[in-house]
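S.K.: have a look; sequence and predicted model below, questions after that.
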Amino acid sequence: MAEHYSSFQRGGTRWLLQRVTAVFLIGVLAFHFFLLHFVNHASEITFMGTQARMSQFGYFATMWLFLVTATFHGVNGVYNALINQGLEGTRKNAVKWLLVLASLLLIAQGTRVAIAMTNLV
């Protein structure tokens, strides 16, 4: 029988956060699809409608948390996949910090766009 191998340590923080973020993402993605694909059809989505939705604190906070959670979940998954492929030493450290920097830049830009979509600016 094949031996189970994962860079995640069972019961570790990154292992737990990967599962928690997956559950959150499934819920928010379902909300997103329901609201923007079933309640409002694609042809009905306008900039003003987006601005109105993003101006509501609850919707804004949910979408911002979606951005942060999706970024963490994706980057954490990529990082662990690379570790599973044998990434070690200096390269592992360089990749880790490159992914951290890319994540921070993505979250900063996403936050800028989200704020611009409100009618507060």
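M.R.: Sure, I can see it.
S.K.: please make it C-alpha for all contacts and neighbour counts, starting now.
M.R.: Will do.
S.K.: I107 reaches L65, doesn't it?
M.R.: No: the criterion here is C-alpha atoms under 8 Å, and I107 misses it with L65 at 10.0 Å.
S.K.: what about these two, which has more around it?
M.R.: For I107 versus L65, neighbours defined as other C-alpha atoms under 10 Å are more numerous around I107 (19 against 15).
S.K.: that older thread, who touches both of I107 and L65?
M.R.: By C-alpha atoms under 8 Å, 6 or more residues apart in numbering, I107 and L65 have no common neighbours.
S.K.: can you give me the helices in this structure?
M.R.: 13-33, 47-54, 57-84, 89-116 (DSSP state H).
S.K.: also this one, for the comparison:
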Amino acid sequence: MAEHYSSFTKGGRLWLWQRITAAFLVVVLAFHFFLLHFVYHADEVTFALSQARMETLSYYSLMILFLFAATFHGVNGVYNALINQGLTGTKRQVVKWTLVAASVVLLTQGVRTANAWAGIGFF
């Protein structure tokens, strides 16, 4: 029988956060799908309507949380999949810090975009 291998430490926090962010993403994606496909139809979605939603603190906060959860979930998943495939040593460190840098760029630009849509003038 094949031995089970996972890069996650048993009982570790990264394993737990991967599952928490997955559950959060499923709920937020369901909300997004319902809102933008059943409440509003494609011909009703405009930039002004999207901007109005982003100006609401609850919606803005949800989208910021979504951005951070999706970034963590995706980057952590890719990184651990590569480790599970045998990535070690210097290559592992290069991939790790490349993913960290890409995450910082993604989060910075995502927050800047959300702030612009919400009419927030900083960052």
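M.R.: Received the coordinates, thanks. Since the structure is predicted, the reported quantities are computational estimates derived from the model, not experimental observations.
S.K.: circling back: deepest of the helices of the first structure, which one?
M.R.: Highest mean neighbour count of these: helix 57-84, a mean of 16 (counted as mean count of other C-alpha atoms under 10 Å).
S.K.: how near is the residue nearest the centre of the first structure to W64 of the first structure?
M.R.: By C-alpha atoms, centre = their mean, the first structure has its centre lying nearest to A70, at 1.0 Å. Distance of A70 of the first structure to W64 of the first structure, computed by C-alpha to C-alpha, to the nearest Å: 10 Å.
S.K.: T90 of the second structure -> the first structure?
M.R.: In the first structure, the residue equivalent to T90 of the second structure is T90, according to TM-score structural alignment.
S.K.: same check, this time on A42 of the second structure
M.R.: Using TM-score structural alignment, A42 of the second structure lines up with A42 in the first structure.
S.K.: distance of Q9 of the first structure from N80 of the first structure?
M.R.: Taken as C-alpha to C-alpha, the span from Q9 of the first structure to N80 of the first structure is 11 Å.
S.K.: the match of A42 of the second structure contacts F34, doesn't it?
M.R.: No: taking C-alpha under 8 Å as the definition, A42 of the first structure is not a contact partner of F34, at 11.6 Å.
S.K.: more neighbours: the two, which one.
M.R.: Between A42 of the first structure and F34, F34 has the larger neighbour count (other C-alpha under 10 Å), namely 13 against 10.
S.K.: mind checking how far the more buried one is from G27 of the first structure?
M.R.: F34 of the first structure is 11 Å from G27 of the first structure, by C-alpha to C-alpha.
S.K.: one more: F60 of the first structure?
M.R.: Separation of F60 of the first structure from G27 of the first structure (C-alpha to C-alpha): 16 Å.
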